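Novice: A structural model of the following input is requested.
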Amino acid sequence: MTTLVIAEHDNASLKGATFNTVTAASQCGGEVHVLVAGHNAGPAAEAAAKIAGVTKVLHADAAALEHGLAENVAAQVLAVASNYSHILFAATAGGKNVAPRVAAKLDVAQISDISKVDSPDTFERPIYAGNAIATVQSQDATKVITVRGTGFDAAAATGGSASVEKIDAVADAGKSSFVGSEIAKNDRPDLTAAKIIVSGGRALGSKEKFDEVMTPLADKLGAAIGASRAAVDAGYAPNDLQVGQTGKIVAPQLYIAAGISGAIQHLAGMKDSKVIVAINKDAEAPIFSVADYGLEADLFVAIPELIKAL
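Specialist: Okay, here's the model as predicted:
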């Protein structure tokens, strides 16, 4: 029984979700292999070989794999799938794009967004916005799984000494092509990897107030900035800052929620945070039910005072 982890990377380095997925893979039993499919991705493959617990790295290199197009990556996974009992992807946009294609081609049921491994064939996953946990048992010969990163600690980036085996890259499927990308420049930590997140909600009232209040606090703490869906829908913050069931799932060491009522879909995205601080003038706001520390106050007064105290 051997598990294959599909690495998320930018050809030069691995993305954080890969390390959490390796931890999940190690709990499935047997050896853990990592597939690095990319172009000139030698550095990423070498980094994968150093992850504690990884015994082999498969490195497929071709121009068609450079940008992680789902059709090509799925074909590369399928080329080696017969050697593995479990194939694990991170539950990110990339993983969710490739995993269903692999599961469909293998004619197996995908097991999505697992947060715990009970045994090699039994897994737990949150449902109903995290309000219930489903225990799923699979009898498929090959288990195709996406892993919720917040459910597993990251594997150590060093300590491993896996071999790197170059494998033949698949031909370009020709079904899609990479045109370009527009990447927002941001000096702040990535939202899904940040240790501290400050999030604002609809109570901030406008984009100008959102920036005026949240930015100084984030600067003071060296934090990433998040937002509730209501704030994003109102145009206070861009979509890539949304935290919640339909946004990003986060689990930082510290999560500060300012002016966020605590709708179920938002709680689903942040309630695994280690310490949650809620600032809201509504004493009945649901956010207080999950907060470790709650401050019933006007955020426009409390946050400037907090910044001064820091």
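Novice: Please count neighbours and contacts with C-alpha atoms only from this point.
Specialist: Fine.
Novice: S199: which element?
Specialist: Following DSSP states H and E, one finds S199 within strand 196-200.
Novice: What is that strand packed up against?
Specialist: Contacts defined by 3 or more CA pairs under 8 Å, 6 or more residues apart in numbering; DSSP states H and E place strand 196-200 against helix 207-221, strand 224-227, strand 254-258.
Novice: Here is the second sequence; please produce its structure so I can put it next to the first one:
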Amino acid sequence: MTSLQQTTHDVERTLAPARVRDVLAAYLALTKPRIIELLLVTTVPPMFLAAGGVPDLRLVLITLLAGGLAAASANVFNCVLDRDIDELMRRTRRRPLPRHQVQTPQAVVFGVLLAVASTAVFLGAVNWLSAVLALGANAFYVFVYTMWLKRRYSQNIVWGGIAGCFPPVIGWTAVTGELAWAPWVLFAVVFFWTPPHTWALAIRYRADYAAAGVPMLPVVRPAPQVTIRILVYTVVTVAVSLALWPIAQTGWVYPLAAAVLGAAFTVEAVRLHLRARSGLLDASLRPMRLFHWSNSYLALLFIAAAVDPLLR
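Specialist: Here you go, the predicted structure:
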């Protein structure tokens, strides 16, 4: 072997692992791991609530695996269907499909395999009800939100957000095998929480959504109108969260946490509205403060729901 051939061989051996890592990273990015994290955070605490304490940890891990695969599948299909608008938005143009790191047919196959794997795990190790709920949530996210609502209606996220409300119900049914009022209250919490969370992000990236032709509410309505709706949905979220106290007959930890967290969430929404009324626009409104706080609010609220039965 000549020195040139040896050098070429060494370079190829060095680049091969890097290419493999890049491909794996691209496929992982299609699943939107940060979104999956939040969905799983709303899955586990209802399992503690349903069990009245610590649930079977093996069941928890299996439910997380199946739920994570289901959410990953839905996110992959979302990336496939939104690849044209993702290419137009600064926030999303570096996703794998706009950058052609993954081809569309391969992404579709990946999404199908994830859905099949999720359903198999649910049916084989959890129960059929949780499997049906996960499939229903995925179908709603892909066919109702992504394919129909998102590009047509300013209220797209209000109804499209239903898909993200299912994890609490799935977590509950994984433990009990049946439905009850308590998980539906948590479903409603996520439902009313989703618009303030998403509209805050949409204010920050309003120009992106406008360029892509997506009629998010901040694109079609002035900031004060958007922020007053954010405030209304925030107040309703807090009120619904407190309803879990009598319905699930929780101890004092959950309602105390819900009240304190809800007050902080509401104050942040009021501040955002006041900034909007003062004439500030887009990034100057600092909407990401509310966006990030909304993530913390939901996570801490659900953690409180999990801790409460442990202290009773």
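Novice: Any idea what the TM-score is?
Specialist: Scored against TM-score structural alignment, normalised by the length of the first structure, the superposed chains reach a TM-score of 0.31; 153 aligned residues with a CA RMSD of 6.0 Å.
Novice: most packed of the helices and strands packed on strand 196-200 of the first structure?
Specialist: strand 224-227 (a mean of 29; mean count of other CA atoms under 10 Å).
Novice: A306 of the second structure sits in which helix or strand?
Specialist: Going by DSSP H and E, A306 of the second structure is in helix 287-311.
Novice: Summarise which helices and strands that helix is packed against.
Specialist: helix 33-41, helix 44-51, helix 181-204, helix 253-277.
Novice: Please identify the buried residues of it?
Specialist: Across helix 287-311 of the second structure, burial judged by 16 or more other CA atoms under 10 Å covers 287-288, 290-291, 293-294, 297-309.
Novice: Need the helices and strands packed on helix 287-311 of the second structure in CSV (columns: mean neighbour count).
Specialist: Putting those into CSV (neighbours: other CA atoms under 10 Å) gives the following:
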stretch, mean neighbour count
helix 33-41, 16
helix 44-51, 25
helix 181-204, 23
helix 253-277, 20
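Novice: Relative to D84 of the second structure, which of those is closest?
Specialist: For D84 of the second structure, the closest of those is helix 181-204, at 18.1 Å, according to CA to CA.
Novice: And the helix or strand following that closest one, what does it pack against?
Specialist: Next in sequence after helix 181-204 of the second structure, counting helices and strands by DSSP H and E, comes helix 206-212. Helix 206-212 of the second structure sits against helix 217-220, with contacts defined as 3+ CA pairs under 8 Å, 6+ apart.
Novice: Counting neighbours, what do you get for the closest residue to W184 of the second structure other than its chain neighbours?
Specialist: Using CA to CA, 6 or more residues apart in numbering and skipping the chain neighbours, the partner closest in space to W184 of the second structure is V169 (6.6 Å). Using other CA atoms under 10 Å, V169 of the second structure has 27 neighbouring residues.
Novice: what does L61 of the second structure give?
Specialist: 12.
Novice: now swap in G67 of the second structure and tell me
Specialist: 27.
Novice: circling back: packing partners of the strand or helix carrying the residue nearest to W184 of the second structure?
Specialist: Using DSSP H and E, V169 of the second structure sits in helix 166-176. Contacts defined by 3+ CA pairs under 8 Å, 6+ apart place helix 166-176 of the second structure against helix 44-51, helix 57-81, helix 128-139, helix 181-204.
Novice: All set, thanks.
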